[in-house]
Every structure is written in structure tokens, then in C-alpha cells.
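# Pasting the sequence and the predicted model now:
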Amino acid sequence: MPGKIKIPGTVFLDGNELEDALIYIHVKGYSRARVTHIDIESRALKSVIRPRHSSYPEVNWSLSTSIDVNGHEIVIVSERLAEIIHLNGNLYVGGKGKGIFLGFHREQISEMEKFASKIGIKPKKLNLK
């Protein structure tokens, strides 16, 4: 899908590996993305947080990042994301049809957009009317 960069990594939910999990950086301006964010798609994550609902947990992003959402522990293990994202603070977690999305602060968004631009996917300006 244009504007979605697949990122290598593993996702765990409550200690169990999610075999079907896919991690993407979704760049602003592509496929209705209003802001650059991370999508994590897995059927199992749909039960953690419903679409159009959100949580704002505290995280310390590293090679193995633990996110507590509604009493569930989501662990993301990704060397690539650990290189791009440096965050010690709150993270926006929202539910969506295929899983969850992670919203970041300006500094992390800027780093994700620099990474995307290096591989040829530049963020697009939005014409919100």
C-alpha cells in the first residue's frame, strides 16, 4: 500500500507472540493518514482497544518496548524502530479496524518522516477544507 513502510519486528500480546502481526510506518498524506504514525495490524489487537477508542500510556521506547493498554501488555521488539524512535513519555494508542495505531510527539514524527524520505516516501501536505 502506498505510503505504508513495512518494518521488521515482533509483537507480543500478554506474553504470546502474534504470528499475524504486521508493523508499518504510515506516512502523512497517504491512505487518509492525517499525521505520520505507526500501524500494528493483528486480529488479536482488535480485542485490546476498540476502533475509535484510545489510551495514553507512558512508555520508554527501546529495542523491546512494553505498552500497557487497558490491562493488556503489548510488547514491540524492533531494532529498526529503536533506531528511529526515541521516546520516554506518553504515547497515543488508538483502536482501528485491523488493529491499533500509535501516535507520537512532533520529535518522533519528524524522525519517522526523515526515515521515510530517505527511502523515497515523502510526507504530503494535506488540503483540509
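Noted; the coordinates are in hand.
# C-alpha only now, for contacts and for neighbours.
OK.
# Endpoints of stretch 43-56, how far apart?
Chord length of stretch 43-56, first to last residue, is 21 Å (Cα to Cα, to the nearest Å).
# what's in contact with it?
With contacts defined as Cα atoms under 8 Å, 6 or more residues apart in numbering, stretch 43-56 is touched by 13, 18, 20, 69-70, 72, 90-100.
# then this one, side by side with the first:
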Amino acid sequence: MPDGKIPLQAEVYLDGEKVEAKVFLHVKGYKRARVTHIDVEGDKIRGLLRPRHSVYPLVEWKGNEVIFPINEHKIRIIIPEITLNFNGNLYVGGKGKGIFLGFHRNEIRQLEEIAKQKGVEPIGRESKA
């Protein structure tokens, strides 16, 4: 993964309908990523949020499944490779090919551990704990 975008096996649902989408763990320091986050890219996902616009929805992440609203839509993503337990608000931003999920420090640490296990080290200064 020299580009720091680790493809993840995932299923993405928009308003209950399975849609074609790619999901990546995008590691800090690669391809302009200032922080480790998750990208969700696909034709049906693109346009839910305009690029450089964001929302801060209530996100329910139980095990391998995350559910959150964007405007009047409901997103559900199943990512077998990532297990988190989180219930709270997360940053969801729009980008050209879709959306990205921004996390709190504790979840970022967990995501970066997964990246390291897959051979991708974050680049840049360590986050303050």
C-alpha cells in the first residue's frame, strides 16, 4: 500500500439498498491526508455532501457495522476488518468521489493499529494523547 489508502472489504447501503462503493482506510501522511480516516467512494455516495462541506451526525458503530444519517439519507456500512464500539457524533465530510469519516483520537489510534498490521505506518507527528 505505498499510497496509504488501504482497500477494505465492505458492504455499503444507502436508504436500505445495497450500492456499489469502495471503502478505504486512508492513513495520515499519504495523499494529502492530515489525519487517518475512512473514505467511502461511489456514484450513489458522491453528491450526498458537496466537497468541502460537512455534517456532524450521531453515529452508531457496533462491532463491524456503522449507521449514520446524511441529510435525509441513511447510510449503513459493514466493514469486517474494523471492529469499533462507538456511539456519538463524528465528522462526515464531502469529497469529489464520495464522503469521508473523521474520528476522535481514541478511534484514530485503533484505526492506525489496523493500518500498521497491514504494513502502513502513519507519517507525521504523533497525535497528543
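Thanks, I have it. In this text the structure is predicted, and so the values were computed from the model without any measurement.
# Among the contacts of stretch 43-56 of structure 1, name the buried ones.
Burial of the contacts of stretch 43-56 of structure 1 was assessed by neighbour count (16 or more other Cα atoms under 10 Å); the buried members are 13, 18, 69, 91, 93-96, 98-100.
# now, which of the residues you listed lie within strands?
13, 69, 93-96, 99-100 (DSSP state E).
# check which helix or strand covers the spatially most central residue of structure 1.
With distances taken as Cα atoms, centre = their mean, structure 1 has Ile38 as the residue nearest its mean C-alpha position (2.3 Å). When elements are assigned from DSSP states H and E, Ile38 of structure 1 belongs to strand 37-41.
# With structure 2 overlaid, how far apart is that strand on average?
For strand 37-41 of structure 1, the mean deviation from structure 2 after alignment is 0.3 Å (mean Cα distance after the TM-score superposition for structure 1).
# Show me what that strand is packed up against.
Strand 37-41 of structure 1 makes packing contacts with strand 22-26, strand 99-103 when contacts are defined by 3 or more Cα pairs under 8 Å, 6 or more residues apart in numbering; DSSP states H and E.
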